[in-house]
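J.: Kindly return the folded structure for what I paste below:
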Amino acid sequence: MRRWLASLAGLAALGAATGWLVTAPQPLETTAQGPGDATRGARIFHVGGCASCHAAKGAKGDARLKLGGGAALVTAFGSFQPPNISPGPDGIGGWSLADFDNAMRRGISPDGRHYYPAFPYTSYARMTPGDVADLFAYLRSLPAVAGKAPGNDVAFPFSIRRGIGLWKRLYLDAGPVIALPATAPAEVRAGQYLVEGPGHCGECHTARDRFGGPDRAHWLAGAPNPEGKGRIPNITPGKLGWSAAEIADYLKTGFTPDYDSVGGSMVEVQANMAELSDADRAAIAAYLKAVPPHKP
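T.: The predicted model follows:
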């Protein structure tokens, strides 16, 4: 009996040690190298929609550059509060570029904890190191904002951050979502990078499984609104019948081909897309016309 209990205790210890290793944060082996270029970083800032989450709700003009934290994202898993990412001491003022890169592409905080995937690092993982460095340079050029955002409100078992390490092993993938043909035009490939990477369009437009991971078999085919109101639309060619030119114009002006105007959470997204170049919007549109179609 004593030997059996000792064996059981040994197996339990081995299981605990294995679980601890499997769920451990996995920092980047090689991080982005600086200095980045703040001018180029402004483009990535708008593509990524940083102000939409990290500026105060309803902020306009220069107030969108004060990134002290925005409105909470309320989901079935809990309420997640966007943090202060301004360059002040309450934000990322004390971070190194390596800290920022690990946060962006691995979802790891400077003190070694997992970030919740409400922060879309599963998309940012596809960003180039150069774009990460440029974005960091741009954020450091913005006004410092005092004050820390409130903490997240997440119920057990989701409150156990260590468990996110296992989730990352299932869903954190720096590879492309869609395998484009070798003959895909450069414009489509540029759009793929913007949509699948910094633009993180799939975070809202793709349905999720019961563990909160994206259902890649239905990429961009629409999903329930994570905040519980309405549905995020299908933007694949199977549903969205707009031409590439009409998509690009919508991103620029906020008007649909039938003269309706942008609404809901897309208002913020369109405001960000309007800051991009015509070439970037055309690339996004070209990629959206190239993804596999899904009908409702």
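J.: C-alpha only now, for contacts and for neighbours.
T.: Will do.
J.: The closest residue to Glu196 other than its chain neighbours: neighbouring residues, count only.
T.: Excluding the flanking residues, the one nearest Glu196 by Cα to Cα, 6 or more residues apart in numbering is Ser123, at 6.1 Å. By the criterion of other Cα atoms under 10 Å, Ser123 has 29 neighbours.
J.: what's the spacing between Ser123 and Cys53?
T.: Between Ser123 and Cys53 the computed distance is 16 Å (Cα to Cα, to the nearest Å).
J.: Where does Val74 sit: helix, strand or coil?
T.: strand (DSSP: H, G, I helix; E, B strand; the rest coil).
J.: Please tell me how far it sits from Ala271.
T.: Taking Cα to Cα, one finds Val74 at 22 Å from Ala271.
J.: what about the residue nearest to Leu73 when sequence neighbours are not counted, neighbour count?
T.: Take Leu73 and drop its neighbours on the chain: the residue closest to it by Cα to Cα, 6+ apart is Phe80, 5.1 Å away. Neighbour count of Phe80, defined by other Cα under 10 Å: 20.
J.: and for comparison, fold this next one:
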Amino acid sequence: MNKEQMDRIHTGKGFIAALDQSGGSTPTALLQYGISKDSYSNDEEMFNLVHEMRTRIITNPAFNSDHILGAILFENTMDRKIGDQFTADFLWKNKNVVPFLKIDKGLAGLENGVQLMKPIPNLNELLKRAVEKNIFGTKMRSVIKEANSEGIRKLVEQQFDIGKKIAQAGLIPIIEPEVDIHSKDKEKSEELLKSEISNQLSALDKDVKVMLKLSIPTVDNFYHDLMDNPHVLRIVALSGGYTQSEANEKLAHNHELIASFSRALSQGLTAQQTDKEFNLMLSNSICTIYEASIK
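T.: Predicted structure coming up:
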């Protein structure tokens, strides 16, 4: 484990850029970027276009370690290069930004008020490749729709069971049990979630470190005490469907909670923009998300 990267994620000022839209969400990400489905005819062309988009973001002067601590990549991006370097190496060597990898394969159907992760085939092989590609940590998402205690318990158990395997492979797992921001009992779900996370943290071997990626809580600073847990390297927040301004405003009310935004980061960026227009939009987004993250 890279100590410099560990220290940067644990104590650095900034946020995590989520650039990890995967197969199912890539067409939507491209559409928001101004590229319609009739611009490509197969997956290879689609992934070429999304890699061009991500390369344009990552190589931008505004995308730097002054504001950004880490970046989460999709598997296809990890396997591609920026210039003559694999993406993770480019991020760390050229930008001093710590690389993470999204490893989940999407969501299962709704059951007991939650959506667990689908099985992750060849997990050990993927983790081995991630280590070889100099990835620091991984991210995996599941979703809570209702305050169902059994469903939330199973969801958190699944996250931590896989998280332990990730830690054994020498990587830092980002545990992401998202609470749907539109849930009618979001606050109750967060109470159940926090309790289950605390139970799982208390059962970890003493040297295991995890990160948590959570929806911005209904009650300000609700997760703050988890930040002091010796197993928790950092807690980051997802934008969860909020606009960038909404997410920033809510995040700023949560002391030491930092952003790991995807849609809210890329909001307003399009393929049709000139480099000057693109640079200005991305720079403004990065600066406002950074300011909300250091409150």
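J.: TM-score for the pair, please.
T.: Overlay of the two chains. TM-score (TM-score structural alignment, normalised by the length of structure 2): 0.25; 139 aligned residues with a Cα RMSD of 7.1 Å.
J.: ok so, going back, the residue nearest to Leu73 of structure 1 touches His54, doesn't it?
T.: No. Under the criterion of Cα atoms under 8 Å, Phe80 of structure 1 makes no contact with His54, lying 11.8 Å away.
J.: Quick check: Asp101 of structure 1 vs Lys168 of structure 1, distance?
T.: Applying Cα to Cα to Asp101 of structure 1 and Lys168 of structure 1 gives a distance of 16 Å.
J.: neighbour count winner among these two?
T.: Between Asp101 of structure 1 and Lys168, counted using other Cα under 10 Å, Asp101 has the larger neighbour count: 28 against 19.
J.: following the helix or strand where the more buried one lies, which helix or strand shows up next?
T.: Counting by DSSP states H and E, the element that carries Asp101 of structure 1 is helix 97-106. Where DSSP H and E defines the elements, the next helix or strand beyond helix 97-106 of structure 1 is helix 121-124.
J.: Now the element after that next one, going C-ward?
T.: helix 129-139.
J.: I'd like the next helix or strand past that next one.
T.: helix 164-171.
J.: tell me the angle of that following helix relative to helix 97-106?
T.: In terms of direction (axes from the mean of the first three to the mean of the last three Cα atoms, to 10 degrees), helix 164-171 of structure 1 departs from helix 97-106 by 60 degrees.
J.: Please report how far the residue nearest to Leu73 of structure 1 lies from Phe45 of structure 1.
T.: From Phe80 of structure 1 to Phe45 of structure 1 the distance is 21 Å (Cα to Cα).
J.: Ok, Gly78 of structure 1 next?
T.: 26 Å.
J.: Of those two, which one has the most company?
T.: Legend: neighbour count by other Cα under 10 Å for Gly78 of structure 1 and Phe45, higher for Phe45 (23 against 17).
J.: and that one, what does it touch?
T.: Residues near Phe45 of structure 1 by Cα atoms under 8 Å, 6 or more residues apart in numbering: Ala51, Leu135, Tyr138.
J.: For burial, what's the neighbour tally of the second one?
T.: Which is Leu135 of structure 1. Residues near Leu135 of structure 1, counting by other Cα under 10 Å: 26.
J.: for the last one, same thing?
T.: Burial of Tyr138 of structure 1 is recorded as 21 neighbouring residues (other Cα under 10 Å).
J.: Check Ala17 of structure 1 too.
T.: Neighbours around Ala17 of structure 1, by other Cα under 10 Å: 11.
J.: Helix or strand: which one has it?
T.: Assigned by DSSP H and E, Ala17 of structure 1 falls in helix 2-22.
J.: who's in contact with that helix?
T.: Gly165, Leu166.
J.: Which helix or strand lies directly C-terminal to it?
T.: helix 38-48.
J.: Any buried residues in that next one, and which?
T.: Ala38, Arg40, Gly41, Ala42, Arg43, Ile44, Phe45, His46, Val47, Gly48 (16 or more other Cα atoms under 10 Å).
J.: Export those as TSV, with columns for distance to Ala279 of structure 1.
T.: Formatted as TSV, those follow (distance: Cα to Cα, whole Å):
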residue	distance to Ala279 of structure 1
Ala38	20
Arg40	15
Gly41	17
Ala42	16
Arg43	12
Ile44	14
Phe45	17
His46	14
Val47	13
Gly48	17
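J.: what's the closest of those residues to Ala245 of structure 1?
T.: Val47 (18.7 Å; Cα to Cα).
J.: How much space separates the closest one from Arg40 of structure 1?
T.: 11 Å.
J.: what does Val195 of structure 1 give?
T.: Val195 of structure 1 is 18 Å from Arg40 of structure 1, by Cα to Cα.
J.: Repeat that for Tyr250 of structure 1.
T.: Distance from Tyr250 of structure 1 to Arg40 of structure 1, by Cα to Cα: 24 Å.
J.: same question, Ser79 of structure 1
T.: Taking Cα to Cα, one finds Ser79 of structure 1 at 33 Å from Arg40 of structure 1.
J.: Asn248 of structure 2: what secondary structure?
T.: Relying on three-state DSSP, one would call Asn248 of structure 2 helix.
J.: who touches the residue nearest to it when sequence neighbours are not counted in this structure?
T.: Among residues not flanking Asn248 of structure 2 along the chain, Ala292 sits closest, at 5.4 Å (Cα to Cα, 6+ apart). Residues near Ala292 of structure 2 by Cα under 8 Å, 6+ apart: Asn248, Glu249, Leu251, Ala252, Ile258, Ala259.
J.: wouldn't the fourth one be in contact with Ser293 here?
T.: Yes. Contact between Ala252 of structure 2 and Ser293 holds when scored by Cα under 8 Å: they sit 6.5 Å apart.
J.: Of the two, which one has the most company?
T.: Per other Cα under 10 Å, whichever of Ala252 of structure 2 and Ser293 has more neighbours is Ser293, with 26 against 21.
J.: what's the neighbour count on Lys276 of structure 2?
T.: Applying other Cα under 10 Å, we find 8 residues neighbouring Lys276 of structure 2.
J.: And what about it, helix, strand or coil?
T.: Relying on three-state DSSP, one would call Lys276 of structure 2 helix.
J.: thinking again about what came up before, give me the element the residue nearest to Asn248 of structure 2 is part of.
T.: helix 275-293.
J.: Just the buried positions in that helix, please.
T.: Quick answer for helix 275-293 of structure 2 (16+ other Cα under 10 Å): 278-279, 281-282, 285-293.
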